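Enquirer: build me a model from this:
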Amino acid sequence: MKHVSLIGKFLTLMSFFGIFVVATAFYSSNSIRTLDSEYGGLLQQESLATLAIARANRYMQTGHAAAGDLLVSRTDEENASNLAAFEKAKSSFGGWMDKAMAALPANAKLAPIKAEGLSVLNDACGPVVQAAAQATDEAAVLASQEAFMRDCKPKFAAVTEKLTVVTDEVMTAANQESENLSASAKTTIYATFGAVIGGLALVLVAGFFLIRAWLARPIQHLQRTMLTLANGDLSALVAGADRRDEVGSMAKALQVFKDNALRSKEMEHEAELNRTTQEADRVRNAESERQRSEAMAEATNGLAEGLKRLSAGDLTFQLDRAFAADFEGLRADFNDSVAKLRDTLHSVANATNAIDGGSRELSQSAGDLSKRTEQQAASLEETAAALDQITANVSTSTSRTEEARSMAIEANQSAAQSGAVVAKAVDAMQRIEQSSSQISNIIGVIDEIAFQTNLLALNAGVEAARAGEAGKGFAVVAQEVRELAQRSAQAAKEIKDLIRNSASEVKNGVELVSATGTALQVIQNHVVAINSQLDAIATSAKEQSVGLSEVNVAVNQMDQVTQQNAAMVEEATAASAALAQEAQR
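Expert: Next comes the predicted model:
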């Protein structure tokens, strides 16, 4: 592995761990999938079978109850209803038993119980139920009841007991299988934990020894070699340079350092030889430099004297004493420069007089321009302030218009809500009117009943009078009933009149509410129109505000430019004045 990089070694180690993790995950997922399949089978078989058997038992009890109800019913409707319930219980019992047998095909007890239950419902109780449904007299009913108690009822208990036993057995088996699945799940969890912990420990131990062999030992050897080289012992051998990993790269780099150190020692020896040679050359060059320095000092002193005379204003000075051959050109150049400087200063004096006159005129013009620019800047500043005020006013108008538009929208919404409320009120008034009409009809019926009661009481009084002494008490009661009927009729008449008046008032109220709704609709239309106008005004105000803002920005920019121009004119005036003063000097 010495030719594999550190990343390759790390990936190799991690691949071992990854393979172990994948194997552990495969084992866990396979175990969980098996448990899930077995638990799904438990739900699809035992649980479904238990539910089907319980419902079959319930329909067996329902058939028992329907047969009992059929024995005590006396009307055709009750007989038909109970017979239909019995038939439904019989068919449902067979269907749920089929589902139970489909869920548990290995259970041999379900088919005999189904056959026995259907035999009870069809053979033992079927004729009794049909006879009870056709019984019309007491004798037939009693005969069917005796047949039910003798031939039918005792057999229900046996079938129900068997269904209960089978249900308990299936539930017991389901519970046992659920416990087995729970134990298997725990075993899988423990095995997974153990495998993960063991694998992690194995990977850590293997990683420790592999890293020690692949990295720690080679790096420690390189460390010792580095310390030896650092102490100045360049005879130490650098091991590991033949490796192709990062450790090999470090060893190669260390070998380069060693080779460079060896070359450095050789170069130091060569440098010592060069220093000896350079010292002899230095002595010879120092003598030549001394002679050159004396010649340079003579030339420098002459130039210094000439510059001193120039600084005092003496432009007629010339260097007459000859310099060394190397500096003779410098003396000639100095004399030529002094002559040219003298001629140039004479020309500058003439030009300065001309500049003085022009500077005076320029200063006066710049002063006039500065005054006019300041006046223009003041005017633009006033214009900008006025535009700022106008812009603020237009912005305020826009805000007020937006507020008015919002208030108009709210008024429109309020009007719409009021219209909806009025519509509901109209609807309520109409329902009240309909209720009043219905109450009036009911009062009419009460009036008719009172009239008929009055007639009956009158007839009862006539019959009581015919009965003589025996009918006096009855005649008194008939008279009271007649008076009560008359009072009821009078009260019904008064209530009917009141309801008629109420109906008239409700009708008037409906008309008034309808008129109110129409008026609110007109108001809403006006508010919509006002809202449209305010919307147009707000749009126009926004456009005006935007335009004025742009104009205001332009004026402010002009104001700033004018102020900058004024400042520049003032600077130009000051510069012209300074130039005139310099020209005078």
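
Enquirer: please count neighbours and contacts with C-alpha atoms only from this point.
Expert: Will do.

Enquirer: count the neighbours of residue 100 for me.
Expert: Neighbourhood size, residue 100 [other Cα atoms under 10 Å]: 26.

Enquirer: that one touches residue 54, doesn't it?
Expert: No. Assessed by Cα atoms under 8 Å, residue 100 is found out of contact with residue 54, at 9.6 Å.

Enquirer: who are the packing partners of the helix or strand harbouring residue 133?
Expert: For residue 133, the host element (DSSP states H and E) is helix 126-134. Counting contacts by 3 or more Cα pairs under 8 Å, 6 or more residues apart in numbering; DSSP states H and E, helix 126-134 is packed against helix 48-72, helix 76-103, helix 138-147.

Enquirer: ok, now how distant is residue 333 from residue 292?
Expert: Look at residue 333 and residue 292: by Cα to Cα, to the nearest Å, they are 20 Å apart.

Enquirer: buried ones in stretch 211-227?
Expert: Neighbour-count burial for stretch 211-227, counted by 16 or more other Cα atoms under 10 Å, picks out 211, 214-215, 218-219, 222, 225-226.

Enquirer: I should have written stretch 41-50 there, sorry.
Expert: 42-43, 45-50.

Enquirer: got a markdown table for those residues, with distance to residue 2 too?
Expert: A markdown table is the format used below for the buried residues of stretch 41-50 (distance: Cα to Cα, whole Å):
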| residue | distance to residue 2 |
| --- | --- |
| 42 | 57 |
| 43 | 59 |
| 45 | 61 |
| 46 | 63 |
| 47 | 63 |
| 48 | 65 |
| 49 | 67 |
| 50 | 68 |
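
Enquirer: this one next, for a side-by-side:
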Amino acid sequence: MLKNLKISTKIIGTVVGVSLTGLALSGFAATQMSLIDANYSDMVTSRDTAIVKLARAGRNVSEASYSAYKTIAYEGASAEAKTASVARDDAIAKATPFLEDGKAAFPFASAQFLALEEILKKVDETSKRAVDLGLSNNDDAARAFLISMDTASADFAKGYQSLRDELLASTAAESDGLSATTWSTITMLLGGTFAAMLLGIGGALLVSSKGITGPLNRLSQHMSELASGRIDIEIEGQDRRDEVGGMAKAV
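Expert: A predicted model of the protein is given here:
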């Protein structure tokens, strides 16, 4: 096949082959890096933020419990008690969407988030009853609900801290995996580039020896023999369609 191609076509074909190999390697690397970037972006903008919100939910439960106690510590009609009641409502209201965001960011931990939501409901119910009784100066009855609230708050703290540690470990493991994938892609790209370079050099040498320099050397030898007086030799390459074939026919 090489003998029927022009020399320029042979050279261009070799260059195109090497270029296509490089293009394929670049496309693969770009795809891998795009996936890694997307995963990192999701981890930073969604998952890390969700972990922070989980911690904020834990703080809100503590604030709600503290506010419930303040309504009993102060006289029910006082500004301090009323402010504490509003603070409790606000803390509970903010905690719920924090848990919802966490559940959306970590679907595999949805069961744990649902369990925390159930505990949060208990904190809400018991603290609300305690606050209502405290505002009515019915402190003795309020204390009974504070005990239940303390139990639920402790369960929430234990649950969210355990879940937080689990999510942090999961995120760290994923980050390590992405780093490993990055280095694997880099190594593969460098190895592929080196292999493509060797393939290109080998291909160029093969095309050159089989399709250009080899036939030219043989033709040169025949010309030397003709110049020395031999006329009984067969000129090789007359059936070729490239420049070497044209020279062979001319000889």
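
Enquirer: and which of the buried residues of stretch 41-50 of the first structure is nearest to residue 190 of the first structure?
Expert: Closest to residue 190 of the first structure out of the buried residues of stretch 41-50 of the first structure is residue 42 (23.4 Å), distances taken as Cα to Cα.

Enquirer: may I have the secondary structure class of the closest one?
Expert: Judged by DSSP: H, G, I helix; E, B strand; the rest coil, the three-state class of residue 42 of the first structure is helix.

Enquirer: that one: what's it in contact with?
Expert: The neighbours of residue 42 of the first structure, taking Cα atoms under 8 Å, 6 or more residues apart in numbering as the test, are 174, 177-178.

Enquirer: quick one: map residue 92 of the second structure onto the first structure.
Expert: Mapped onto the first structure by TM-score structural alignment, residue 92 of the second structure lines up with residue 90.

Enquirer: do I have it right that that match meets residue 119?
Expert: No. Residue 90 of the first structure is beyond contact range of residue 119, at 10.2 Å (criterion: Cα under 8 Å).

Enquirer: looking at the two, which one has more neighbours?
Expert: residue 90 (22 against 14).

Enquirer: top of the contacts of residue 42 of the first structure by neighbour count?
Expert: Most neighbours among these, by other Cα under 10 Å: residue 174, with 19 neighbours.

Enquirer: average gap between the helix or strand where it lies and the second structure?
Expert: In this assignment (DSSP H and E), residue 174 of the first structure forms part of helix 153-211. Following superposition, helix 153-211 of the first structure is found to deviate from the second structure by 1.7 Å on average (mean Cα distance after the TM-score superposition for the first structure).

Enquirer: does anything pack onto that helix? Which helices or strands?
Expert: Judged by 3+ Cα pairs under 8 Å, 6+ apart, helix 153-211 of the first structure is in contact with helix 6-42, helix 48-72, helix 110-119.

Enquirer: show residues contacting the second one.
Expert: The set of residues external to helix 48-72 of the first structure that reach it, using Cα under 8 Å, 6+ apart, is 78-79, 82-83, 85-87, 89-90, 92-97, 99-101, 103-104, 117, 121, 125, 129, 132-133, 141, 144-145, 153, 156, 160, 163-164, 167, 170-171.

Enquirer: which part of the first structure matches stretch 165-178 of the second structure?
Expert: By TM-score structural alignment, stretch 165-178 of the second structure lines up with residues 168-181 in the first structure.

Enquirer: just how off-centre is the matching stretch within its chain?
Expert: Taking Cα atoms, centre = their mean, to the nearest Å, the mean C-alpha location of stretch 168-181 of the first structure is offset from the chain mean by 47 Å.

Enquirer: what do you get for stretch 119-132 of the second structure?
Expert: Counting by Cα atoms, centre = their mean, stretch 119-132 of the second structure is centred 41 Å from the centre of its parent chain.

Enquirer: what's the most buried one of the helices and strands packed on helix 153-211 of the first structure?
Expert: Highest mean neighbour count among these (mean count of other Cα atoms under 10 Å): helix 48-72, with a mean of 21.
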